[in-house]
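K.L.:
need coordinates for the following:
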Amino acid sequence: MEMRKQRTGSASHVLVLPLPIQGHINPMLQFSKRLASKGLKVTLLTPTSTGNSMPQGNVFSINIEHIFDGYKEGERAATADEYIERFMGAVPLSLTELIEKYSATQTPVKFIIYDSILPWVLDLAKSLGIEGGPFFTQTCAVTALYYHKLQGGALKTAMEEKSLVSLPSLPQLELNDLPSLVHGPGSYPGVYGLIFSQFSNIDEASWLLWNTFNELEDEIVDWMASKWPVKPIGPTIPSMFLDKRLEDDKEYGISLFNPNSETCMKWLDSKEPGSVVYVSFGSLAALTDDQMAELAWGLKRSNAHFLWVVRESEKQKVPANFAEETAEMGLIVTWSPQLEVLAHKSVGCFMTHCGWNSTLEALSLGVPMVAMPQWTDQPTNAKFVADVWQVGVRIKVGENGMVTREEIERCITEVMMDGERRDEIRTNSEKWKKLAIMAMDEGGSSDKNIEEFVAKLESKQQLQ
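P.N.:
Next up, the predicted model:
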């Protein structure tokens, strides 16, 4: 087990600022734990609006502080765009005050790690004499596609001609493999602006930290590293599910949702190994009523046991009487302890929207996937799941944009039932699981990058 390293003198102090949504908090929190285990002082910033759902003080060997995001505890924005606008208005001042507060102590801030879609943080940090670097919560492949979108060129031509997309270091892609925002902002102008702002000052950052690992995206990492100081430091999931070097690191530890943990685990314990389809579309994706019905009846047609996460806000979309009709087969919950579920021997596959955290968790735990992407980076992640890493199948969408119950049944059967295809997928899933563990273990590619980051910070600290 890796113990927290003891170093002489005061430790370098790092601030970590994620965008306050679950899929961005989790990986940046996990990276914070790794840095703390290497001897750094780490402060993770969480917004005032989340209030008591976020702990404060010293937790998991890191310091957690609230930062004013424009909302008091319990206040909620009506839309994502409204939240983004208030957040951008409030956080720069709050962040400046916090940095100035620490500058008057024995542990002034030496470096700030910020969510890559908040690039203005780097400008603010530099104005205060502090270095900084973005943390990317998406793959290198997706970031490369956003970059090519801004550059125009081959990607623009392919989209105009509706042809295959051929770009350096990437597999050949069809238009439906591209991140949804490459096609335009749609009804999310605020999100679109954030995504493409990532490149506004990228050349000025001293480190680009990535929640991926070299082996998973080797060609793309090499291509990006020829342009920027790219350092993959993932997978950022709790250590006890990977290398087991941080013995108290069994869960993310901060959740905006309340999981039905005991119910889920007891139910899974009662099922045969590899017999359950786990279904979850993350914290944001919302299906239409019709699509929810097709998913429900597709699960029933598969004849497999299923554990289905349906958030409270989505429950009314489940067909009437469905839970009663499938009580022998399935369990529907509003939230789950996803890592524990994926690690459970009863789970045979994960039907997922292919959000990057969920995808990386399944890869790291060796769980085959049925990919049903919704938006942003998910179509690209699904392409890699099915065709590059070959750890699952991707659901085909009908001409009307709907996924049918028959298609859902077909994909679950392909991944779950005995046959050559299932065996190939399971073999590949086990391979990537081993490589993910190796990357984070002592001397692994990601561990080396984290060690290098810490060593550079500490050498600068000693010079001052």
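
K.L.:
only C-alpha atoms for contact and neighbour calcs from this point on.
P.N.:
Fine.

K.L.:
now do the contacts for S49.
P.N.:
F68, D69, G70, Y71, K72, E73, G74, E75, R76 (C-alpha atoms under 8 Å, 6 or more residues apart in numbering).

K.L.:
wait, what's in contact with the closest residue to it other than its chain neighbours?
P.N.:
Distances taken as C-alpha to C-alpha, 6 or more residues apart in numbering place E73 nearest to S49, at 4.1 Å, with adjacent residues excluded. Shown in contact with E73 (C-alpha under 8 Å, 6+ apart): T48, S49, T50, G51, N52.

K.L.:
second chain to compare with the first, below:
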Amino acid sequence: MEKQGNLHIVMVPWLGFGHMIPYLELSKCLAQMGHRVSFLSTPRNIDRLPSVPLDLRSQINLVKLTPPPVDGLPEDAQSTVDVPPDHLHYLLKLLDELEDPLSAFLDGDPSPDWIIYDLFVYWAPRVAARYGIPTVVFGSLSAMTFSMMGPPSVPMVPQPKKPEKSTGPPPWVPFPTIVVQRYYESVQNAKTVSTCASGSDLTVGRRVRTTLQGCHAVAIRSCPEFEPEWIRLLRELHDKPVFPIGLLSPSISEINGTQHDTWVDQDQEWLDTQKRGSTVYVAFGSEFQLSKEQVTELAFGLEISEFPFFWAYRGDPRLLPIGFEERTKGRGFVRLGWAPQARLLAHVSIGCFLTHGGWSSTIEGLALGKPLIMLSMFGDQGLNSRAMEERRVGVVVERNEEDGSFTREAVTKCLKLVMGEDEGGPIRSNAREMMKIVADKERHDQYIKEFADYLIQHRRRDVVPAHVR
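P.N.:
Have a look, this model is predicted:
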């Protein structure tokens, strides 16, 4: 047991870097307050995490849990960046194989005051209950996304409705909103929610319900100033404490810090040649590969828009249209592989962010005052995108309702709207105003402190284990 006022917290994130990175950021925030954190994941994932700052390394223990091999999954495939989306069932199985290693870790160091775990880790409350350790679900999602899942008592089995039958948000949302799931998204998400781990009949939907029923509190990556109505609704839906812990957005000092030493001079030199606010930054995260058709339409949309662009492209370069780079030479820059996104977005030449609408990317863009053009690909991205369009800090690219396809003309239309001198003015202004909330580190640090105070007041000696189903 840690001394009074200091905690030992175990973190168990999902096997995706879009989850592990926010977990690491939360770990650093708690470590800065003097708490000790054990961050648990597979060996390859631990090795690929960003370096922990030197002054926090004594407080953050990166623990490698080694699961047994999973049939059908290559040995070095341990996260969502390593496998295609249709291999989710293998990763779920790999995640479940961490249950025994977590128990072994607790046997060797049974001192944690709390376990903070992800939405897919349905077995974490079962393990925690054996040791009398209270738990928090931290999904690193917005309050809106959590709320759209509905109350824990409602089965999470979405039934896609044809476009002509779509009527609006679910019945538990009591206020008007444009945040609804499109037909093509509901088809995709229904498939995901119905997925089971290899050799199991437990669906993703039931996993999520089990994690939420078994925890003592819920933490969300948000703040009341950013999503006031959704946070109020989430608290009404869940009969347990709900904590907005801030947006975990990068500070300017972090963006310019030594952890970005892979910054390439050629990138900055090219951006330096562009006019202030003239250039579109394009990136779709690390966990989704665009199809040839999507790459083609996006590339031609950028080309015919005539705006300068910097495309951080992680896909197969052979999918780019023939002659595209040559035709846009000087006006466009295609950066292959990984790129330091926050630092690129911070450059004065960047005028807007064409993004998939992932929650981390959305926060990074708005933390730097960049308006958004949103072209979602999977998961919560469509909902995030419409929530940001509702707040008029960006626009959503028009899609075919049946299959989600889009055209180059739709891409160009959004670029001209957001980057246009007159029409885009209010959107750009709103994004700059939103920056005052998203980039307010003092505000978000206070929410982390309030969360940590709750953890201190309700540490393991004061709690009765949650009911575990």
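
K.L.:
thinking again about what came up before, so how far is I21 of structure 1 from the residue nearest to S49 of structure 1?
P.N.:
Distance, E73 of structure 1 to I21 of structure 1, using C-alpha to C-alpha, to the nearest Å: 15 Å.

K.L.:
swap in V276 of structure 1?
P.N.:
Taking C-alpha to C-alpha, one finds V276 of structure 1 at 28 Å from I21 of structure 1.

K.L.:
for L40 of structure 1, same thing?
P.N.:
With C-alpha to C-alpha as the criterion, L40 of structure 1 and I21 of structure 1 are 25 Å apart.

K.L.:
quick one on the thing from earlier: neighbour count winner among V276 and I21 of structure 1?
P.N.:
Legend: neighbour count by other C-alpha atoms under 10 Å for V276 of structure 1 and I21, higher for V276 (23 against 13).

K.L.:
counterpart of that one over in structure 2?
P.N.:
Per TM-score structural alignment, the equivalent position to V276 of structure 1 in structure 2 is T279.

K.L.:
the strand or helix carrying H19 of structure 2: average distance to aligned residues in structure 1?
P.N.:
Element membership for H19 of structure 2 (DSSP states H and E) is helix 17-32. Compared with structure 1 after the fit, helix 17-32 of structure 2 shows a mean deviation of 0.9 Å (mean C-alpha distance after the TM-score superposition for structure 1).

K.L.:
which bit of structure 1 covers that helix?
P.N.:
Residue span in structure 1 matched to helix 17-32 of structure 2, by TM-score structural alignment: 22-37.

K.L.:
next one: stretch 359-377 of structure 2
P.N.:
With TM-score structural alignment as the criterion, stretch 359-377 of structure 2 aligns to 356-374.

K.L.:
what's the answer for stretch 136-150 of structure 2, then?
P.N.:
Taking TM-score structural alignment, stretch 136-150 of structure 2 hits residues 133-147 over in structure 1.

K.L.:
which residues touch the matching stretch?
P.N.:
23-24, 27-28, 111-116, 119, 122, 170, 178-179, 182, 196, 199, 205-212, 217, 220-221, 224, 356-357, 377, 380.

K.L.:
out of the residues you listed, which are buried?
P.N.:
By neighbour count, with 16 or more other C-alpha atoms under 10 Å, the contacts of stretch 133-147 of structure 1 hold 23-24, 27-28, 111-116, 119, 122, 170, 178-179, 182, 196, 199, 205, 207-212, 217, 220-221, 224, 356-357, 377, 380 as buried.
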